[in-house]
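1. no sequence on hand, only this structure:
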């Protein structure tokens, strides 16, 4: 059972309004499913949209933010928990400890860094949490192609591209979370 979902996503909203709508929907879905949203702690971009949507729907949100990003990502207020850590490495380790599954929405190289570290840890057997990618208009198709290429070129196992499962929409995520309405934590 998934009780907490780790979200990696952009500290910007991007040009396509569908991405912001997706982040909002993800936050609301977590709240309805009784799944705690664990994320980077900022109030900017897709991450802030998802956190505020989850809280607006009555959900639980935990943020983890490095001290150095307190001014650029500006910590979201009103969270159930906000952990301020010293390094990005501490942030990722704590986010992983607090989550049962991982999802990435569109983002930039920070999102990719977090996602790739999660994929690496899964490939090495450090965790066996599901990892999903969700984004409209084929956002993750180049990543899927790259992972398949790495495996086909012999630099990774043949199953490398299957470490991150692409989801088509929020309904697919809802199925993965086993949404049955609010649950107690």
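-> Perfect, thanks for sending it. Bear in mind that the values here come from a model prediction, so they are computed numbers and not experimental data.
2. alpha carbons only for contacts and neighbour counts from here, please
-> Fine.
3. list the helices and strands whatever helix or strand residue 63 lives in packs on?
-> Assignment of secondary structure by DSSP states H and E places residue 63 within strand 61-66. If you count contacts as 3 or more Cα pairs under 8 Å, 6 or more residues apart in numbering; DSSP states H and E, strand 61-66 packs onto strand 36-39, helix 45-56, strand 81-85, helix 88-97.
4. tell me where this structure has helices.
-> In order along the chain, the chain carries the following helices (DSSP state H): 17-33, 45-56, 88-97, 109-123, 141-152, 170-177.
5. let me have those in CSV, extended by mean neighbour count.
-> What follows is these, written out as CSV (neighbours: other Cα atoms under 10 Å):
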stretch, mean neighbour count
helix 17-33, 22
helix 45-56, 24
helix 88-97, 17
helix 109-123, 17
helix 141-152, 15
helix 170-177, 15
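6. got those helices as a markdown table, with distance to residue 39 columns?
-> Putting the helices of the chain into a markdown table (distance: least, Cα to Cα, whole Å) gives the following:
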| stretch | distance to residue 39 |
| --- | --- |
| helix 17-33 | 11 |
| helix 45-56 | 7 |
| helix 88-97 | 7 |
| helix 109-123 | 11 |
| helix 141-152 | 21 |
| helix 170-177 | 17 |
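7. go through these and name the closest to residue 65.
-> For these, proximity to residue 65 was assessed by Cα to Cα; helix 88-97 is nearest, at 6.4 Å.
8. put this next to the first one:
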């Protein structure tokens, strides 16, 4: 139990650290950051439930005002801006990614983690992000969807990196990949 709590806290910290990687903001106001890969890793490494808990812990710290989001953003204000949908989708994306990896036990971890990271980290997260952008930017769903299309290639790269890191961690420290435990 203590080990699982420690890993949840560690992965919440990992998401925060990935926010330190310099961001690039598109015209839509949504930044391209490495934090999406942290969300994917929460699911692929920790599994569905623990991955979602790590992300919820991270979001709770952001809501308390800690500047943990990319660009040093934090506080309740981020939950009413253009990125609100993505923030809401973060724990669901981690859950879905972890759920897929847990269900694909007979599939090699690299493949399972890539599929989980892609499905959780792109369509699942984007559904929430597009809806949030549509509401906050007063755009149609189609217009908001067009705003996020430039992110897809980068998110596919992040999913590949998350899968490779998950596979490497399983090889080096099998007990640390709880999605396969």
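-> Right, received. Where do you want to start? A quick note: this is a predicted structure, and the numbers were derived from the prediction, not measured.
9. quantify their similarity with the TM-score.
-> Remark: TM-score between the superposed chains equals 0.28 [TM-score structural alignment, normalised by the length of the second structure]; 87 aligned residues with a Cα RMSD of 5.2 Å.
10. quick one: closest of the helices and strands packed on strand 61-66 of the first structure to residue 131 of the first structure.
-> helix 88-97 (11.5 Å).
11. other SSEs contacting the closest one?
-> Applying 3+ Cα pairs under 8 Å, 6+ apart, one finds that helix 88-97 of the first structure contacts strand 61-66.
12. out of the helices of the first structure, nearest to residue 132 of the first structure?
-> Smallest distance to residue 132 of the first structure across the helices of the first structure (Cα to Cα): 8.5 Å, for helix 170-177.
13. what angle sits between the closest one and helix 17-33?
-> 30 degrees (axes from the mean of the first three to the mean of the last three Cα atoms, to 10 degrees).
14. okay if I get the helices and strands packed on strand 61-66 of the first structure as JSON lines plus distance to residue 175 of the first structure?
-> What follows is those, written out as JSON lines (distance: least, Cα to Cα, whole Å):
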{"stretch": "strand 36-39", "distance to residue 175 of the first structure": "16"}
{"stretch": "helix 45-56", "distance to residue 175 of the first structure": "18"}
{"stretch": "strand 81-85", "distance to residue 175 of the first structure": "27"}
{"stretch": "helix 88-97", "distance to residue 175 of the first structure": "22"}
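15. looking at these, which is nearest to residue 28 of the first structure?
-> Distance to residue 28 of the first structure, taken as Cα to Cα, is lowest for helix 45-56 among those, at 4.7 Å.
16. that closest one versus helix 17-33: what angle between them?
-> Relative orientation of helix 45-56 of the first structure and helix 17-33, computed by the same axes, to 10 degrees: 30 degrees.
17. residue 112 of the second structure and residue 97 of the second structure, how far apart?
-> Distance of residue 112 of the second structure to residue 97 of the second structure, computed by Cα to Cα, to the nearest Å: 9 Å.
18. err, residue 39 of the second structure, not the other one
-> Separation of residue 39 of the second structure from residue 97 of the second structure (Cα to Cα): 9 Å.
19. element containing residue 49 of the second structure, please.
-> Using DSSP H and E, residue 49 of the second structure sits in helix 48-63.
20. list the buried ones in that helix?
-> For helix 48-63 of the second structure, burial by neighbour count (16 or more other Cα atoms under 10 Å) applies to 48-59, 61-63.
21. nearest to residue 13 of the second structure among those?
-> Distances from these to residue 13 of the second structure were compared by Cα to Cα; the smallest belongs to residue 58, at 7.3 Å.
22. mind listing what that closest one touches?
-> Listed by Cα atoms under 8 Å, 6 or more residues apart in numbering, the contact set of residue 58 of the second structure reads 12, 13, 15, 16.
23. could you dump the residues you listed to TSV with secondary structure?
-> Converted to TSV, the contacts of residue 58 of the second structure look like this (DSSP: H, G, I helix; E, B strand; the rest coil):
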residue	secondary structure
12	helix
13	helix
15	helix
16	helix
